[in-house]
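*Asks:* After the sequence you'll find the predicted model.
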Amino acid sequence: MESAAAAAAARAFPPFFAESARSSSQSRIPSRPKLSRSPLLSSLSRKIGLRAPPTAVAMSGAAAAAADENPSSKEAKLWGGRFEESVTETVERFTESISFDKELYRQDIRGSKAHASMLAKQGLMDDSDRDKILEGLSEIERLIENGEFKWRADREDVHMNIEAALTDMIGEPAKKLHTARSRNDQVQTDFRLWCRDAIDRIIPYIAHLQVALVTLALKNEGLIVPGYTHMQRAQPVLLQHHLLAYVEQLERDIGRLVDCRARLNFCPLGACALAGTGLPIDRFMTADKLGFSAPMRNSIDAVSDRDFVMEFLSANSIIAVHLSRLGEEWVLWASEEFGFITPSDSVSTGSSIMPQKKNPDPMELVRGKSARVIGDLVTLLTL
């Protein structure tokens, strides 16, 4: 039976099974064929113009010499005390996060300033070193905001970019900044600060939309429109009543963000990698300087959980659903069949082939962009 199966496989895939068919009596598992013997692989290689792997496993002497000039070489390798080889450029490109986490720079600098001030107050850093660190961080923030800061992918992320730039700027004092701090509690602190700042930016936008809806309702006092169920006319309702339904939904959206902010507003600094530090730090000082309600009570919880991000994205996903619903309804109302509203020319687009059309593109895009927020939540939940 096994010989018959091997023969059938050999007929179907001769390049792969030729060698194994000859030795089928010696082994149940066909030996692995050489890929170079595969016509399929050869054909694909010719099609894409592949001559050699993009990155060789071993570097030639010339390549190794060139790597010595590269900032990602052994001398500059981050956290690379035990490594003998430099990271390849392919791995650097795949693992870098600076292209998106540089958005955390304000929060990272704010957290580092608070940490440096605490270290000096506790006698873990000289006041002169603290002052140099604070001045250096302020200068880095200025450079970033003016577009003059050079982000480097070989420095992995926003945290190391800022820390390395500070070291280049002020020297030895910068190396004391990471005393009694790990990337674990640092990243968590930055992320909590970012979510808190984002909530503080989002709530006023929702409030402005509420004001706009109330204003629209007041302008149309007494106007009656059909109320629909199952997309069939059901009962007459005041347009005011209909619009104010969205105001109520948005009010609950604000409430969810406020609740989320209160729950995430605790400081992870001091938890370090996992179980705190034996150094005499003052966690209450850093929490207070950063505007947190208090330090987090459990160091493992502080660095290991991201439920505050899930809650933040959940609240935003509900907001997105409400905005999508409003957008879809107004697209429908703007159609010739309904004709309830006529969008202004200033918020409409035309057609490339049908000149009579007036498209409510902004409201359509509200729906489309809302879907991305919901998708981000699902992505986070499945990570």
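*Replies:* Cool, got the structure. Remember, predicted model here, so these are calculated numbers, not experimental data.

*Asks:* drop to CA atoms for contacts and neighbour counts, all remaining ones
*Replies:* Noted.

*Asks:* what about the strands in the chain?
*Replies:* Remark: strands assigned in the chain by DSSP state E are 224-229, 232-238, 266-267, 294-295.

*Asks:* which of the residues in the longest one are buried?
*Replies:* When burial is assessed from 16 or more other C-alpha atoms under 10 Å, strand 232-238 yields the following buried residues: L238.

*Asks:* what do you get for stretch 288-299?
*Replies:* Buried residues in stretch 288-299, counting neighbours by 16+ other C-alpha under 10 Å, are found at 290, 292, 294-296, 299.

*Asks:* would you turn the strands of the chain into a markdown table with distance to I199?
*Replies:* What follows is those, written out as a markdown table (distance: least, C-alpha to C-alpha, whole Å):
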| stretch | distance to I199 |
| --- | --- |
| strand 224-229 | 34 |
| strand 232-238 | 33 |
| strand 266-267 | 15 |
| strand 294-295 | 19 |
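
*Asks:* Roughly how far does the nearest residue to I162 once chain neighbours are set aside sit from T167?
*Replies:* Spatially, and ignoring its direct neighbours in sequence, I162 is nearest to I140 (7.3 Å; C-alpha to C-alpha, 6 or more residues apart in numbering). Distance check for I140 against T167: by C-alpha to C-alpha, to the nearest Å, it reads 11 Å.

*Asks:* now swap in Q356 and tell me
*Replies:* 63 Å.

*Asks:* which one of these two has more residues nearby?
*Replies:* T167 (18 against 8; other C-alpha atoms under 10 Å).

*Asks:* Thought A174 was touching that one, still the case?
*Replies:* Yes: using C-alpha atoms under 8 Å, T167 is in contact with A174, at 5.0 Å.

*Asks:* Comparison target below:
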Amino acid sequence: MSSDGKLWGGRFADGPAPELTALSRSEPRYFDLLPYDVAGSQAHVEGLRRLGLLTDDEAGRIVAELDAIVADHRAGTLAPTPADEDVHGFVERVLAQRLGAVAGKVRAGRSRNDQAANNLRLYLRDQVRVVHDQLLDVAEALVGQARRHLHTLAPGFTHLQPAQPVVFGHLLAAHAQSLSRDAGRIRDWDARTAFSPLGAAALAGSPIVPHPEHAARQLGYSGVCPNSIDAVSARDHVAEFLFVASMTGVHLSRLADEICMWVSDQFRWARLHDSYSTGSSIMPQKKNPDIAELTRGKAGRLMGNLTGLLGALKGLPLAYNRDLAEDKRAAMDSVDTLLLTLPAMAGLIRTLEFDADRMRRDASARFTLATEVADWLALRGVPFSEAHEITGRLVRLCEERGCDLPDLDPAALRSVDSRLVPEVLAILDIGSAVARRTAPGATAPERVAEQLDALAEETSDARGWAARYAGPRT
């Protein structure tokens, strides 16, 4: 370490220009990685002790002092100075001040390159478990509401137009399914990310660290990165996390957009709880779905983080380049965004009050039972293309008369096609239409109940995944 606390400098006759120092210094937020940097350092110290490069006493003193650095930083009694270029230099500077020359032994066999890669891996593996369980909270809130609306009928939409009647719980379960997949993507991501870059050093590996698998086990990894160059230069695991975060943001945004519609005066399907809505500074009557709107906006931010990192990675030669410092900004901002958004959405969903009677009235609006007529004809041998045409003419007749399909009399049916006998009127009921759809995954209440049971079981099983993590946590 140079006299001013930097981890480099012996080769340079002049100090860096202030502009270089300003650009090169880590953003203040990055110093929050200190607990992970310390965890990696402690695993490295154990490796040096095992090799005899540190005595038991030296290793014990260093590990204890590293714990003290974390505690002091959390207590606010220790903070980086403007001269600390990054968290690695900050930790080494304080360690040297407190322990003297023995602290310099810790640098043997490692580089900021593998340290930086390790810090972010540990941070993400820790934080995604919090994100994962908060995702499950939102899914559980949707399942809870869906169970209350297992027999509530509502119109399903295509192209934002009433299409066919469905169980409202079916629609809520559809949103829960997408979020459950996002939680699964996190678990899949972790399995690919659970490999330690420590021991790769700058890029070629280090003869001083012949057994990096020991540190990997201590830090909760499944193994060691199989290629030292890839270990320090790859950031596809960060990009993949950012994709999962973006996909989660998109799913939350789609749900948020529907909530905005449901609580609108045009729909009036749902009412916002006072504690999860806001008012207007000028219009006293307003009750606004701010959580849904803010969540919808955050989706763009999450997508921007992914795009920004992919742009930074594109065209980078192997191995390490300072462009890779962009990984922390994108990853940490996305974690912060999700941890801010998910609890708010879970609370919003849990406290929504739905108007089942209004949804039922809307379920039969705008000819949502037309497909029942076409299916009825097809089941009686009429080619579906012809049945579709007949039903379309029937709808046009209703529009001309200003009535709905169940309002037609036998004469009106015959005027469209002789095969439209009065028996067809018996199927024009939204409850019956829903009940007939009994295929797996369909909207009949018993099928929706099965979907909700499966979602609840999957969520319950997934809850234990985060708790089983053996790596360092903050």
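*Replies:* Good, I have the coordinates. The structure displayed is predicted, hence computed values, not measured ones.

*Asks:* Report the TM-score for the pair.
*Replies:* The TM-score (TM-score structural alignment, normalised by the length of the first structure) is 0.79; 312 aligned residues with a C-alpha RMSD of 1.6 Å.

*Asks:* Would you point out the most distant pair within the buried residues of stretch 288-299 of the first structure?
*Replies:* Distances among these were taken as C-alpha to C-alpha; the most separated pair is L290 and S299, at 18.0 Å.

*Asks:* Any idea how many residues pack against the aligned residue in the second structure for L264 of the first structure?
*Replies:* Aligned by TM-score structural alignment, L264 of the first structure pairs with T193 of the second structure. T193 of the second structure: 22 surrounding residues under other C-alpha under 10 Å.

*Asks:* Repeat that for the one 5 residues further on.
*Replies:* Using other C-alpha under 10 Å, L198 of the second structure is surrounded by 34 other residues.

*Asks:* For it, which residues are in contact?
*Replies:* Going by C-alpha atoms under 8 Å, 6 or more residues apart in numbering, L198 of the second structure touches 40, 110, 114-115, 118, 212, 215-216, 224.

*Asks:* so where is stretch 221-235 of the second structure in the first structure?
*Replies:* With TM-score structural alignment as the criterion, stretch 221-235 of the second structure aligns to 292-306.

*Asks:* what's next to the matching stretch, contact-wise?
*Replies:* Counting by C-alpha under 8 Å, 6+ apart, 184-185, 188, 265-276, 283-284, 287-288 sit against stretch 292-306 of the first structure.

*Asks:* cutoff 10 Å now
*Replies:* Residues outside stretch 292-306 of the first structure that contact it (C-alpha atoms under 10 Å, 6 or more residues apart in numbering) are 182-189, 191-193, 196, 262-276, 282-288, 380.

*Asks:* What of stretch 98-106 of the second structure?
*Replies:* The contact list for stretch 98-106 of the second structure, computed with C-alpha under 10 Å, 6+ apart, reads 1, 41-42, 44-45, 48, 53-54, 58-59, 61-62, 65, 69, 92-97.

*Asks:* which ones among those residues are found in helices?
*Replies:* Among these, DSSP state H puts 41-42, 44-45, 48, 58-59, 61-62, 65, 69, 92-97 in helices.

*Asks:* A245 of the second structure reaches D182, doesn't it?
*Replies:* Yes: A245 of the second structure is in contact with D182 according to C-alpha atoms under 10 Å; the separation is 8.3 Å.

*Asks:* Need the overlap of contacts for these two.
*Replies:* Listed as contacting both A245 of the second structure and D182 by C-alpha under 10 Å, 6+ apart are H251.

*Asks:* between the two, which one's more packed in?
*Replies:* Neighbour count, other C-alpha under 10 Å: between A245 of the second structure and D182, A245 has more, with 27 against 22.

*Asks:* circling back to that earlier point, so which of the strands of the first structure comes closest to V158 of the first structure?
*Replies:* So among the strands of the first structure, strand 266-267 is nearest, using C-alpha to C-alpha, at 19.7 Å.

*Asks:* sorry, back to before: show me which of the buried residues of stretch 288-299 of the first structure is closest to G222 of the first structure.
*Replies:* For those, the nearest to G222 of the first structure is F292 (47.5 Å; C-alpha to C-alpha).

*Asks:* all helices for the stretch 151-300 of the second structure, in order.
*Replies:* 168-193, 212-218, 228-233, 236-262, 290-313 (DSSP state H, counting those that start in this stretch).

*Asks:* Specify the next element, helix or strand, located C-terminal of the last one.
*Replies:* I take that to be helix 290-313 of the second structure. Next along the chain after helix 290-313 of the second structure, taking DSSP states H and E as the criterion, comes helix 326-351.

*Asks:* Pull up the aligned stretch in the first structure for that following helix.
*Replies:* Aligned by TM-score structural alignment, helix 326-351 of the second structure falls on no residue of the first structure.

*Asks:* Centre of the chain to that helix, how far?
*Replies:* On the basis of C-alpha atoms, centre = their mean, to the nearest Å, helix 326-351 of the second structure sits 8 Å off its chain's mean C-alpha point.

*Asks:* so that helix versus helix 236-262, what angle?
*Replies:* Between helix 326-351 of the second structure and helix 236-262, the angle comes out at 30 degrees (axes from the mean of the first three to the mean of the last three C-alpha atoms, to 10 degrees).

*Asks:* Now which of the contacts of stretch 292-306 of the first structure would you call buried?
*Replies:* The buried subset of the contacts of stretch 292-306 of the first structure - by 16+ other C-alpha under 10 Å - is 182, 184-189, 191-193, 196, 264-274, 276, 282-287.

*Asks:* Map V187 of the first structure onto the second structure.
*Replies:* Checking with TM-score structural alignment, V187 of the first structure has A116 as its match.

*Asks:* what do you get for D68 of the first structure?
*Replies:* Under TM-score structural alignment, D68 of the first structure pairs with no residue in the second structure.

*Asks:* Spatially nearest residue to D68 of the first structure, not counting backbone neighbours?
*Replies:* K74 (7.5 Å).

*Asks:* distance of that neighbour from F83 of the first structure?
*Replies:* Distance from K74 of the first structure to F83 of the first structure, by C-alpha to C-alpha: 7 Å.

*Asks:* more neighbours, these two?
*Replies:* Legend: neighbour count by other C-alpha under 10 Å for K74 of the first structure and F83, higher for K74 (18 against 10).

*Asks:* Touching, that one and T88? I think so.
*Replies:* No: K74 of the first structure lies out of contact with T88 (C-alpha under 10 Å); the separation is 11.1 Å.
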